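> no sequence on this one, just coordinates:
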């Protein structure tokens, strides 16, 4: 059974060893139509983390995040297609997860070591990633490479520091989507 139509609002989180919001790695039913807004993260490993691997199958799609404020963190955006953890050796190596339509807008972060680590699955890139209106202030000892991107495709608009080339710059006035319709959902 999929996790869908989930709303996360007005969350404040201190999480030094994990993400403020994590999607996966268990996603056998899929994860879709998640809307998160007005989020504050303090002393966290990452703001939003999507984690999966070959053998996990299914999907994470239509994720919408806006108005996040992050303070002191390892990295803001983290998507991993190589999570690699399986409960046993009986997983299906042909079960390739689909990660698509992931939207982040209006993000402010300070004291960050690395902007993003976005790593899709070889031959099966994560697609439809959009990051806009985002300012990431770096720690005094940041990583030399701020955007580590492999096997992804998407766009960016008004993002500092400048994202990797796999997130094509769409100019300053192209904010990522955030649906304005409402639905009956679980509220966290």
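That came through, no problem. If you're wondering where the values come from, they're calculated on a predicted model, not measured in any experiment.
> When you work out contacts or count neighbours from here on, use the C-alpha atoms and nothing else.
Will do.
> Stretch 27-36: which residues count as buried?
Neighbour-count burial for stretch 27-36 flags 27-28, 30-36 (criterion: 16 or more other C-alpha atoms under 10 Å).
> show me what contacts residue 67?
By C-alpha atoms under 8 Å, 6 or more residues apart in numbering, the contact set of residue 67 is 37-39, 105-108.
> ditto for residue 179
Counting by C-alpha under 8 Å, 6+ apart, residue 179 has contacts residue 64.
> let's bring in a second model and compare:
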């Protein structure tokens, strides 16, 4: 908690009773090369949970979990609202996740302090319940969900393409989905896109999305071109040599 310049790298972590890696109120964090292993039927075994953290890089990790592989958080209920420290400037890349009962990446559900500027790329999801899940609850804080972009996604053996449920009188806006190919399974849901109280656009998406996300021809949803400061930090390694 309340730490700066953290490096966690090249470790194997096994069978935590709860969340494995949980930095709180911290900044300038590099988490790289972790192997995290939990039974897929064990609850609350999140892999990595940046919580009200700024300028964080998570990359080259392999996670097997009974819960979310990466869960982005920022405080719980009234305490999180009062403290008011968002998780922001987070990059996640080259992550492989196995989580049959949860998500590769979750935003929330404890996110009362807010979440902004999250960048995710080069992800492999194997036998996951969902890829990206934004967890919201009016009682924890009425969320303002906007500027959510998905692009360049290939998925196979999918039962449910997308469930996008905003909040009545507070719809989720600015959603962009482009260049997405979803191959549905024989056990697929009849309704592949379930959309309520959302607004945005799609381009080159299969199967076709819902009416609230109309097709806009050739469109590439934007991904930030600038680098976060943490991306320029070089990973340091050290070793201990025994002398007899």
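Received the coordinates, thanks. If you're wondering where the values come from, they're calculated on a predicted model, not measured in any experiment.
> quick revisit: buried by neighbour count, from the contacts of residue 67 of structure 1: which ones?
Buried by 16+ other C-alpha under 10 Å: 37-39, 105-108, out of those.
> Looking at those residues, which are in helices?
Residues of those located in helices (DSSP state H): none.
> Out of the residues you listed, flag the one nearest to residue 15 of structure 1.
Using C-alpha to C-alpha, residue 39 comes nearest to residue 15 of structure 1 of those, at 13.1 Å.
> The closest one maps to what in structure 2?
Per TM-score structural alignment, the equivalent position to residue 39 of structure 1 in structure 2 is residue 123.
> Please apply the same query to residue 26 of structure 1.
Checking TM-score structural alignment: residue 26 of structure 1 goes with residue 110.
> how deep is its match tucked in, by neighbour count?
Neighbour count of residue 110 of structure 2, defined by other C-alpha atoms under 10 Å: 21.
> Roughly how far does it sit from residue 28 of structure 2?
Separation of residue 110 of structure 2 from residue 28 of structure 2 (C-alpha to C-alpha, to the nearest Å): 21 Å.
> ok, and the most centrally placed residue in structure 2, which helix or strand is that part of?
By C-alpha atoms, centre = their mean, the mean C-alpha position of structure 2 lies nearest to residue 105, the distance being 2.8 Å. Element membership of residue 105 of structure 2, judged by DSSP states H and E, is strand 103-107.
> rewinding a little: can you pick out the most distant pair from the buried residues of stretch 27-36 of structure 1?
Maximum distance among the buried residues of stretch 27-36 of structure 1 (C-alpha to C-alpha): 21.5 Å, for 28 and 36.
> Let me know the secondary structure of residue 180 of structure 2.
Under DSSP: H, G, I helix; E, B strand; the rest coil, the three-state class of residue 180 of structure 2 is strand.
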